[in-house]
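Colleague: Fold the following, please.
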Amino acid sequence: MSTPKAMALALLLMFSSSVGAQQPAPAIEAFTSHGAKIGVRVFHPSLDSDKPRSALVLFHGGGWNEGEAGWMDAIATQYADLGMVAISVDYRLSRDGITPFDAVADARNAIRWVRREAARLGIDPNKVAALGTSAGAHLAASAAIFDEPWGSDISSVPNALVLRSPAVSVATSTWFQKLSGGVSQAAALSPVLHVRAGLPPMILLQGEEDNVTPASGARQFCQRMQARGNTCELKVYPGVGHLFTRNLASQEFPNYDAIDKGVSKDASDAGIAFLRERGFIVDADAP
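Modeller: Presented below is the predicted three-dimensional model:
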């Protein structure tokens, strides 16, 4: 099994060609979600701007029970270099009575916190995108799809989403059933079963041979999104598995040296292009 340090290093290597040589230290902040202190790492662009910037809220992977916000530092730096304020979230992990329902609540509250603090952070609250990897993609999609029964005057719905190797179909996953509390609980928190009209635009980036978050789930999710009039783009990469690894025999805990760097870069470029087309990334010399 890969160690957290190895996974973080692998993510850095995956995105190192797109980021500057010097990664700025993030500002460490926190907000409260249902009584829990949730840490965030905030990366600001190096150049000042007199206009509010768009934001990207990032959710790491790790099967809902592993990981930390620092795993997303390389991706966060990449998007900060492109002019976005990037905020990665240390949501609660599934252990000691915590379930994915709590992590989804943290994801929703992270989006709300960004909007609540938008003026202080220099962010346009109407341009808050989310990016997630694997389980983190589940949380990003869930923030868009599921709402708390008591609601809030601040929306938790991202304005756009980039989902990498996304866990959007989890109802039949025995692992997710175990973490969430059972079959009905897993179904209640499976994004593909709750797609509706009016959801924000999304792009899904998926390996064809993925046996952790299968391509069939991503296809079904996108088809249901489109059938309800939502924008959903899907890029499926042949010959690679979860997180774009070429090591198809061991995907749950992949050897990150086996990640196809060409595919990973193409997926990264596709996510950037998706957000650029929607005005979240603006060239520095644009009016």
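Colleague: Could you use CA atoms for every contact and neighbour count after this?
Modeller: Noted.
Colleague: For T172, grab the count of nearby residues.
Modeller: Using other CA atoms under 10 Å, the number of residues around T172 comes to 13.
Colleague: I figured it hits V183, correct?
Modeller: Yes - between T172 and V183 a contact is recorded at 7.4 Å, counting by CA atoms under 8 Å.
Colleague: In space, what's closest to G122 - neighbours in sequence excluded?
Modeller: Spatial nearest neighbour of G122, excluding adjacent residues (CA to CA, 6 or more residues apart in numbering): P52 at 5.0 Å.
Colleague: is it true that D124 lies in a strand?
Modeller: Yes - the assignment for D124 is a strand, going by DSSP: H, G, I helix; E, B strand; the rest coil.
Colleague: which residues does the closest residue to it other than its chain neighbours contact?
Modeller: Distance criterion CA to CA, 6+ apart; nearest residue to D124, sequence neighbours excluded, is P52 at 5.0 Å. Contacts for P52 were tallied using CA atoms under 8 Å, 6 or more residues apart in numbering; they are A119, G122, I123, D124.
Colleague: Please pick the buried ones from those.
Modeller: Applying 16 or more other CA atoms under 10 Å to the contacts of P52, the neighbour count classes G122, I123, D124 as buried.
Colleague: Go through those and say which is closest to L93.
Modeller: Among the buried ones among the contacts of P52, I123 lies closest to L93 (CA to CA), at 27.7 Å.
Colleague: Looks like that closest one contacts V57 (just checking).
Modeller: No - applying CA under 8 Å as the test, I123 and V57 come out as separate, 11.7 Å apart.
Colleague: ok, which stretches of the chain are helices?
Modeller: Ranges of helices in the chain, per DSSP state H, are 4-15, 73-81, 100-116, 118-121, 135-145, 174-180, 183-188, 215-227, 261-277.
Colleague: what packs against the second one?
Modeller: Applying 3 or more CA pairs under 8 Å, 6 or more residues apart in numbering; DSSP states H and E, one finds that helix 73-81 makes contact with helix 4-15, strand 36-43, strand 53-59, strand 85-90.
Colleague: Please verify my assumption that V104 contacts G136.
Modeller: No - assessed by CA under 8 Å, V104 is found out of contact with G136, at 9.5 Å.
Colleague: These two: who's more crowded?
Modeller: G136 (30 against 24).
Colleague: gap between P238 and P191?
Modeller: Counting by CA to CA, to the nearest Å, the separation of P238 from P191 is 24 Å.
Colleague: let me fix that: A27
Modeller: Going from A27 to P191 by CA to CA gives 32 Å.
Colleague: repeat for R219
Modeller: To P191, R219 is 13 Å away according to CA to CA.
Colleague: now do T245
Modeller: According to CA to CA, T245 stands 24 Å off from P191.
Colleague: structure for this one too, so we can compare:
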Amino acid sequence: MRKAVGAAIGAGALALVAILFVFPGQKAAPKKAGTPAAAATKPTPAASRTPTPTPTPTLSPVAHPLASASDIRVRTVAYGDGARQRMDVWWHTKGPRRPVVFVIHGGWWSGGDKKTMTTVSRSYARLGYTVVNLDYRLSGDAPWPAQRTDTIAAITTARERATKYNTDPDRYVLVGFSAGGHIAAAVGTYGDGLPGLRGVVGVSPVISPLTSYADGGTGGSFEQRKLRRTATALAGGCAPSECPDVWASMEVADHASAGDAPMLDVHSKDEFVPPYQSELLQQALKTYGVPMSIKVMPGTQHSAPLYREKGVAKAVEDWITARLESDK
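Modeller: Okay, here's the model as predicted:
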């Protein structure tokens, strides 16, 4: 049944173009000695709670390969008490239970909004997926790891309400852009992996804030200097030398483990968040046998403009379909 859904979804992807508007732009606490107690403790991820089992629908997945406008419902749902702890859930009222695509906006960790992800959310919903487009606390609201914590809380809430939203809680992926790509990758390498997470996609993801801090020093471009400032704000306003444990917690590659989800990252060759950052994570995951692919495009485009480059959105859609329809 799942392969049939995947074939239908893959065919539908050819008919859609995902256009989105995001702003350029975050694992577990360090797995090393010397980490503050608050960061060193690795609680069981909230998303590991097992949702109440429900019967699998008997409807044929081929009957609803793509959603009509009347089939899709959208609702804004709170996953916490904060003003930004909200998510838009796009789900299907008919057909089989759908896999989930979680969308995480960019914006330097200090700005951006889920509203900028409406078009891409709609496109994935029309491909037949449930979509969760989420906001999270910005660096001005709370320092790291609040952004990772919020994303895990959103995942937990969506999984717990899987029946309500006609969703399969054990098949989901994360797609993050720039700063949102950092958050997605950090969730993907949190602890020893989250149950049900099949893959993580980053478009211009900031994998190594420490690398960005170094690149934004003397001689750095305007964007590199800004990224250095916003990464420092994410760390609570302190430089790496002042709070090394916080910065270590923000380094995604340092937290790779065998239980992590497969990943796909996309960069432009000469953008201000270089492919080298993702190569660091690729090498770390390789040590544990976790597959990761990196797609490098020519030019300097970052985040949304990069996603709009010919072939990028299609490559991401195909990768997502393969991951969500895999039995592994």
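Colleague: coming back round to it: which one in the second structure is aligned with the residue nearest to G122 of the first structure?
Modeller: Using TM-score structural alignment, the equivalent of P52 of the first structure in the second structure is R97.
Colleague: you'd agree A129 of the first structure is up against L163?
Modeller: No - counting by CA under 8 Å, A129 of the first structure stays clear of L163, with 10.9 Å between them.
Colleague: In the second structure, which residue range corresponds to stretch 219-235 of the first structure?
Modeller: Stretch 219-235 of the first structure maps onto residues 279-295 of the second structure, going by TM-score structural alignment.
Colleague: So for the matching stretch, what gets flagged as buried?
Modeller: Neighbour counts using 16+ other CA under 10 Å place E279, L281, Q282, Q283, A284, L285, V290, P291, M292, I294, K295 of stretch 279-295 of the second structure among the buried residues.
Colleague: before we move on, the earlier item: switch the helices of the first structure over to CSV; also include distance to P45 of the first structure.
Modeller: Below are the helices of the first structure laid out as CSV (distance: least, CA to CA, whole Å):
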stretch, distance to P45 of the first structure
helix 4-15, 17
helix 73-81, 5
helix 100-116, 16
helix 118-121, 11
helix 135-145, 23
helix 174-180, 36
helix 183-188, 38
helix 215-227, 32
helix 261-277, 16
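Colleague: Give me the neighbour count for the aligned residue in the second structure for L205 of the first structure.
Modeller: Counting by TM-score structural alignment, L205 of the first structure lines up with V266 in the second structure. By other CA under 10 Å, the residues close to V266 of the second structure number 26.
Colleague: Distance check, V266 of the second structure against P275 of the second structure.
Modeller: Distance, V266 of the second structure to P275 of the second structure, using CA to CA: 8 Å.
Colleague: Quick check: neighbours shared by the two?
Modeller: Common contacts of V266 of the second structure and P275 (CA under 8 Å, 6+ apart): I294, V296.
Colleague: coming back round to it: is it possible to get JSON lines of the helices and strands packed on helix 73-81 of the first structure that adds mean neighbour count and distance to I98 of the first structure?
Modeller: Formatted as JSON lines, those follow (neighbours: other CA atoms under 10 Å; distance: least, CA to CA, whole Å):
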{"stretch": "helix 4-15", "mean neighbour count": "17", "distance to I98 of the first structure": "20"}
{"stretch": "strand 36-43", "mean neighbour count": "20", "distance to I98 of the first structure": "11"}
{"stretch": "strand 53-59", "mean neighbour count": "28", "distance to I98 of the first structure": "17"}
{"stretch": "strand 85-90", "mean neighbour count": "27", "distance to I98 of the first structure": "14"}
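Colleague: would you list these in CSV and tack on distance to L199 of the first structure?
Modeller: CSV is the format used below for those (distance: least, CA to CA, whole Å):
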stretch, distance to L199 of the first structure
helix 4-15, 29
strand 36-43, 25
strand 53-59, 17
strand 85-90, 22
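Colleague: Relative to E233 of the first structure, how far out is G67 of the first structure?
Modeller: 27 Å.
Colleague: ok, the aligned partner of A144 of the first structure in the second structure - contacts?
Modeller: Per TM-score structural alignment, the equivalent position to A144 of the first structure in the second structure is G188. Contacts for G188 of the second structure (CA under 8 Å, 6+ apart) come out as K27, L194, L197, G199, V200, D260, A261.
Colleague: which of these does the first structure keep?
Modeller: Contacts conserved in the first structure for the contacts of G188 of the second structure, counting by both residues aligned by TM-score structural alignment, their matches' CA atoms under 8 Å: L197, D260, A261.
Colleague: now, which of those residues lie within strands?
Modeller: Applying DSSP state E to these, the entries found in strands are L197.
Colleague: And the kept ones among the contacts of G188 of the second structure, which is closest to T156 of the second structure?
Modeller: L197 (11.4 Å).
Colleague: can you count the residues close to the closest one?
Modeller: Using other CA under 10 Å, the number of residues around L197 of the second structure comes to 23.
Colleague: Then T118 of the second structure?
Modeller: Counted with other CA under 10 Å, T118 of the second structure comes out at 16.
Colleague: excluding its backbone neighbours, what's nearest it?
Modeller: Spatial nearest neighbour of T118 of the second structure, excluding adjacent residues (CA to CA, 6+ apart): L20 at 7.4 Å.
Colleague: can I assume L131 of the first structure is in contact with G61?
Modeller: No - here L131 of the first structure does not reach G61: they are 10.7 Å apart, not a contact under CA under 8 Å.
Colleague: The two: who's more crowded?
Modeller: Set L131 of the first structure next to G61 and count neighbours by other CA under 10 Å: L131 wins out with 29 against 26.
Colleague: Give the aligned equivalent of the more buried one in the second structure.
Modeller: Taking TM-score structural alignment, the alignment pairs L131 of the first structure with V175 from the second structure.
Colleague: For its match, give me its contacts.
Modeller: By CA under 8 Å, 6+ apart, the neighbours of V175 of the second structure are V101, F102, V103, I104, G181, A184, V200, V201, G202, V203.
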